[in-house]
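Enquirer: mind looking at a prediction? Sequence and model below.
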Amino acid sequence: MEVLGLRSPAEGDWARLRAIQYSDLHRVSMVRAVGQGIAAILAVTLYASSVSAWLLGAWLAVLGFAIWQVGVIDAGLAEIDKGTMTRAQFRKQTFSVGVCALPWVFALFYFVPHGSTTEHYALWTVVAMLIAGSAAMLTPAPIATVVFCTVVGGAGTASFILTGDWTFAVASAAYVMTILAGTIRAARTYLSAKIAEAGVAEKDEVVSLLLREFEEKESDWLWQVDTNRRIRAASPRFAFAMGAEPHEIEGQSFVRLIAGDNLTAVETPRSLHELAERLKRRESFSNLLVQVEVGGETRWWELSGTPMRDDNGAYVGFRGVGSDVTEQRDRDEKIAYLARYDTLTGLPNRLMLTESLGEAMRFSEQWKTRCAFLMIDLDRFKQVNDSLGHQIGDRLLAKVSERLRSVITDNERCGRLGGDEFAVVIRDVADVERVRQIAHAIIETLSQPYVVDNHTLFIGASVGSAIGPRDGSSVETLMRNADLALYRAKDEGGGEHFGYLPSLHADAEERRKLELSLRNAIGNRELELNFQPVVNANSEDVVSFEALLRWNSSEHGFVSPAKFIPLAEDTRLIVPIGEWVLHEACVEATRWPEHIRVAVNVSGEQLLEPGFSGKIVKALAMSGLPAHRLEVEVTESVFLRDGRTANQTLNEIMALGCSVALDDFGTGYSSLGYLRNLRFSTIKVDRSFVQGAAADNPESLAIIRAVVAMAQSLEMSTTAEGVEDAEQAKLIRDLGCTKIQGYYFGRPMAAKEARSLLARRVRAA
């Protein structure tokens, strides 16, 4: 009943099942019509002499119309497999076949009585053949066969019963039953085959749909080659990746096609060799990165493939997927480049230099040779960066990197560690003298003048070196020891090369211990102030004292200011120490006569500290010292770091009523802009010019005269430092300086001695 369509199946959709079943019915419609026509002609021929012509003609017309109607209905079911079949369509088709059977029923009941027994048998033979043909042709529509066979076969059996021919009646009935049974069996087989075929087609369609979506939405594509490694079934996206049409690359050698000119090059890319070998050995591969050439352009493809075999296990080719990963590879290479190269100079960065030094040390250990590591620090670069800006500084660093490249050879690798620090790795040091040669060549080359944006700049370089494995058996140790040697070169004034010595560790350890002691110096009351008098150049009366810091450490003894002041600035300990100095100097000044001022040196670290002017106010308030008795001394270096902040802070200090002195004028990057922007009370002439003038040095004399003249025009006083005898005092007085400071009038002394000196001067007056 399910096969006939008279009952819904237990599983599946009746409408979809009928659509699959009836989809091929239209293909046999013409054969059925021809068969019906031939059978009708034979029937008319048999009864042409016994039945009237007009009745036979009418019969043929009715049969022809019925056959035509069945053909129209079958043609309407041609595309039924793409959708579903309704029960109305099912009944309409079945009914049309039943209508087509009625003319034959009429012939069996009306023509037979008018003819002979022979003609009866002949007519049944035609009908039997028609029934058999219908059973064979109407396999897609078994219910139609059942209807036609039952109606026409039943009429034939009845015609033999009416004539009393029971033998043929039974035979006819048996024949019809056999046809019906065969029809149902054939229909079941046909329907099963169609269901299986539809399932395969549906799966193929799903796979094709997935593949189309895969190729349309992804950058991947499919490729396939035969046993000769020639392309077959080229997909559109694969052809697009090759810059061609599918038919243009079909049948071409896969490896030759993607290799392009690389196949005839002196050095074929290794990845192409590997691909060819995998295909030759029939080995599966996955995510194989291959360098290809497409349209004269080098690209990178990622290929995966697996060999194909037929049902007998024979090799029939390769199939796989691929994708163009050129952009991804370029992006990965850029990331790798940024991870190992400095973006500003293009030199290897710290990471790559560390890796290179590690390779050099492994090479040295393997071949019992030596390697070296040079650390380079630029001298006076900070002043350039602070005074002219970071853009000029960056361009200067780029020029430094170019000069470094010109010095090194293939045996060396230079790079930038960061800031103004560079380094050189020497892979093989056959002679230690080679290290010195490279170091001195670097210093000489980097010390030549630079022209950046119409600025002529002069910087230098200091170099520290360490030789491995003598000076260190690990990368970290060798780099640290080269850094110690560089620190020694900087301590010596720069522009020098120093090699590592074991004693440098002792110096570094001493510096570490010194820093630790300095951190506790205030709490341990180890710091004290000395005061050096400043006198009027004409009357030689004391007008002020300069507060000078001294450190008498319980662990290290007396430590020179030249040693611990730079250390305090490097570690920023100068900020709390400077605050202590300011407070103690103000307190001590309150014990002096009211016309005596105190001068306190302020470093750049202090001046640029947020709220420094507030600390001045605090010191004055706590000590009770009037603001006009405090003079703050600064050097030109504070303006190089952050001139705007320095000017703002000094203006705030002068607004309090304090005076500001410019110390060591003429020894640094002197600029009249400082004097124009700030109303300094005093300009201090460095002792080097005083000593030069005493030795009749014309440049020193000219500088002092110029400073004095400029100060007078700006209504500022001048203080000459470093006066050591009466002759120098007279010279300075004659040159026009208003104040003098030096050993001739008093060395730096303790606070108690300063008070005693003032007391003696008062009694002498």
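Expert: All right, it came through fine.

Enquirer: for the rest of this, base every contact and every neighbour count on C-alpha atoms.
Expert: OK.

Enquirer: all strands of the stretch 451-600 of the chain, in order?
Expert: Applying DSSP state E, counting those that start in this stretch to the stretch 451-600 of the chain gives strands spanning 455-457, 460-468, 497-499, 527-536, 542-553, 557-559, 597-601.

Enquirer: find the centremost residue of this structure, please.
Expert: Ile335 (5.4 Å; C-alpha atoms, centre = their mean).

Enquirer: which elements pack onto the helix or strand Leu640 falls within?
Expert: Assignment of secondary structure by DSSP states H and E places Leu640 within helix 637-655. For helix 637-655, the packing partners by 3 or more C-alpha pairs under 8 Å, 6 or more residues apart in numbering; DSSP states H and E come out as helix 381-388, helix 604-607, helix 612-623, strand 659-665.

Enquirer: try this one side by side with the last:
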Amino acid sequence: MTSQTTSQFAKPRIDVRALLGLYDPADTTDWGPIRAAQLNAGSQLAMFMLAANLVGAALITLNFAQLVPHWQLAGWSALVAAAGLMVAFRRLAARHRTERTATLKDVRDTMLDGVLLGTAWSIAPLLFGSQADAGAMLGLWAVLAVLIAASAGAMAALPFATIIFMTLVGGSAAALSALKLSPVLGAAWLLFTALLIIGCFSRGKALVVIRANEIAINERDETVSLLLREFEDKAADWLWEIDAQRRVSRANPRFAVSLGVDPMVINGMPFLQVLAGPAWDSGNFAPGLRDIAEKLKRREPFRDLLLPVIVDGDERWWEMTGSPRYSEDGSFCGFRGVMSDVTEARESQSKISRMARYDSLTGLPNRLLINETLAMAMSEAAKWNSRCAFMMIDLDRFKAVNDTLGHPVGDRLLMRVSERLRQLMSAKEMIGRLGGDEFAVVVRDATDSGAVERLAHTIIDVLSQPYEVDQHTLYIGASVGVAVGPRDGRTAEMLIRSADLALYRSKDAGGGVYHAYEPELHVQAEERRVLEMALRAALEKDEFHLMYQPVVQAGTGALMGFEALLRWTHPEFGNVSPAKFVPLAEEARLIAPIGEWVLRNACIEAARWDDPIRIAVNVSPEQLHNVEFAAFVASALRESGLHPDRLELEVTESVFMREGTAAVQTLEKILDLGVRLSLDDFGTGYSSLGYLSRTRFSSIKVDRSFVQGASKGNKEAIAIIRAVVALADSLGMATTAEGVETEDEHRMIQALGCSKVQGYYFGRPLPVVEARGLATRDSFGTTVAA
């Protein structure tokens, strides 16, 4: 409010009605003290105006004593005296009540004073003027002119009451002059009265402006005083001053008390000794004190220098600013400055810095501190012509823990992992968490490459040990990628990129292994980037096509159906292997639109085949976790006209690894359409009978790795195939053996009880035209085998 008031009256804009006391303006100005100032100014001259009225009445009485009956003069004089006394006593009586503030009514009441006095004085020219000669007329004008002028000057603080008084008196004098002498003289009186009114109003306005500015200044001074008192009471800032010999010449008492020194004896003490405290005798000074001493010695100004100070055995941090002082003749007088206790601010800043650089879950350094530490390690390696290393760690199978047991268990597992990693670190390494299930190790000295490799293997072995979390025994693993600087990267960013490529290779190898960066990895990464860009445009450019591999009955060789296999032919890269682009499509989240294209086109083609030849289509977990996928399958069947019983969707066990998803519900909706389901690659992953109980599968596919193993006499492979066949028979499911390439393998599969066979022995994946031709035959023999 102080700033608003000050700015308002810096360029006065006083409302005329408010000045006259006609209304209370709705602005930010407090008019109560201003009105009080108006009333007090009027009361201060109340006795003067009373005397002026009495003297003026006496002069008029003497002037007309020989011309007007005495009783008229006596009556008029008594009226003027009574009015003057009444106005004077009213203003003096209200003075104590309006000393600090006054209401609008208080100002309005003074208008009655002006009416009363003006009426009393206006009687004189109207009553006595007709009986006056030239000399008496001049005397009357002189008294009235002096009285009006005195009122305009003395009573300008109450402009409305004064203007009423002057208007009545001046108007009566003008009327007398115009009627008895000449209109010109009457007009002169009106002009004289108008000028006095204008002057009275201007002076009254100036007085109000002055008072308003005084109020604003007082408010500002009070505010500043309050702030200063609060500052002195609560602030941790002190003024200090030293002489040319660096002795304390003037110091705030709080400064002395804060140091535990008697305020009475601190003046005259050496300034540096006061700051050093107990360390003064030992000479073990803080670097900040040495910096201050150097600045004082060189007579250089300084700002925001930090200094640790021991106060009552506790370390406090002070921030000091100072500048040299010189006398008028230019001689050096000493220093003057201010110091602040910034201990709390420094502690808060330290906490904020720690929060910004440490992981809230594990307490390990986070990505920011890891990057800073790596940059420092690389700088040191370049300085001393040595090596540093950066190691990236990714947990294997951690996502399955999160999906099956929930994120709280996953978080507690991450804490156990961080504890194990922290115990493996020496003074040369720093372990941190990048985020999620990724960790990193900065090896400051990697001159011994064998030690780095041993550390990587140790990390994998230690993290692969079982964990007991919330009564769950959990098994995870770790994959590690390592890059050595500056060989594998000249900057921290390049080294992290190299380690990430090495980690990617470890994950591609199945996890649980360690790989060091090789230049070929960068070439492969660039190839993957270019391939991904081409893959994103492949669907729009119609570069995909389908091949169809026959599936036959194991005993008779009759054609049962085809499996639709996706192929990609790029104009520059040629035929790209599915083993290369399908994982890339899954990683880039392109598998869903590509899978929909495959399903739609496979259904359209199968609708042209003879009944009951079926079409099998692989479906990714990403598609099944989409709640709209069942509706898409129904749409594809409806648009193609294919009977649902002729469509078989092949899913893998990985679709069941995510709990709390819509995959099982989606499969149930697909089964309700009449579509068949096949469990692909059974036995190669996390095989469990629970998967078979969750969904109504019509067949189980035996992976080609077991077929190849059984053909070589591998007892485990043979036992697995027999177990799968027995399991399928007991559940009323068919079994399909993949990868049958020779007649011996075919006979073996028949002997083991598989009901359907698929492989190169019966035919390679065929173009659409050849597959369409085979689909019209009644049987499929070995005569067309590759």
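Expert: That came through fine. Owing to the predicted nature of the structure, the values given are computational and were not obtained by experimental measurement.

Enquirer: quick TM-score on the pair, please.
Expert: TM-score for the superposed chains, counting by TM-score structural alignment, normalised by the length of structure 1: 0.63, backed by 569 aligned residues with a C-alpha RMSD of 4.4 Å.

Enquirer: out of the strands of the stretch 451-600 of structure 1, nearest to Ala33 of structure 1?
Expert: When the strands of the stretch 451-600 of structure 1 are compared by C-alpha to C-alpha, strand 460-468 sits nearest Ala33 of structure 1, at 103.0 Å.

Enquirer: in structure 2, what stretch matches that closest one?
Expert: Counting by TM-score structural alignment, strand 460-468 of structure 1 pairs with residues 477-485 of structure 2.

Enquirer: now that stretch on structure 1. Mean distance?
Expert: Stretch 477-485 of structure 2 differs from its equivalent in structure 1 by a mean of 3.3 Å after superposition (mean C-alpha distance after the TM-score superposition for structure 1).

Enquirer: centre of the chain to that stretch, how far?
Expert: 34 Å (C-alpha atoms, centre = their mean, to the nearest Å).

Enquirer: also stretch 113-129 of structure 2?
Expert: Put simply, stretch 113-129 of structure 2 sits 76 Å off its chain's centre (C-alpha atoms, centre = their mean).

Enquirer: what does the helix or strand hosting Leu731 of structure 1 contact?
Expert: In the assignment (DSSP H and E), Leu731 of structure 1 maps to helix 726-735. Residues from elsewhere that reach helix 726-735 of structure 1 (C-alpha atoms under 8 Å, 6 or more residues apart in numbering): Ala537, Asn538, Val690, Ala694, Ile704, Arg705, Val708, Ala720, Val723, Ile740, Tyr744.

Enquirer: helix or strand right after it?
Expert: Using DSSP H and E, the helix or strand that follows helix 726-735 of structure 1 towards the C-terminus is strand 739-741.

Enquirer: against structure 2, where does that following strand fall?
Expert: Mapped onto structure 2 using TM-score structural alignment, strand 739-741 of structure 1 spans residues 756-758.

Enquirer: one step back: average gap between the helix holding Leu731 of structure 1 and structure 2?
Expert: Following the fit onto structure 2, the mean deviation recorded for helix 726-735 of structure 1 is 4.8 Å by mean C-alpha distance after the TM-score superposition for structure 1.

Enquirer: hey, which of the strands of the stretch 451-600 of structure 1 is tucked in deepest?
Expert: Counting by mean count of other C-alpha atoms under 10 Å, strand 460-468 has the highest mean neighbour count of the strands of the stretch 451-600 of structure 1, with a mean of 27.

Enquirer: what about the helices in the stretch 451-600 of structure 1?
Expert: Using DSSP state H, counting those that start in this stretch, the helices of the stretch 451-600 of structure 1 run over 475-491, 503-519, 561-570, 574-589.

Enquirer: which stretches of the stretch 201-350 of structure 1 form helices?
Expert: All helices of the stretch 201-350 of structure 1, identified by DSSP H, counting those that start in this stretch, fall at 236-241, 246-249, 254-259, 270-281, 326-340, 350-367.

Enquirer: give me the distance from the fifth one to the chain's centre.
Expert: When distances are taken as C-alpha atoms, centre = their mean, helix 326-340 of structure 1 is centred 7 Å away from the chain's centroid.

Enquirer: ok, the first one next?
Expert: What separates the centre of helix 236-241 of structure 1 from the centre of its chain is 28 Å, taken as C-alpha atoms, centre = their mean.

Enquirer: neighbours of Glu433 of structure 1, how many?
Expert: Each residue near Glu433 of structure 1 was counted by other C-alpha atoms under 10 Å, and the total is 10.
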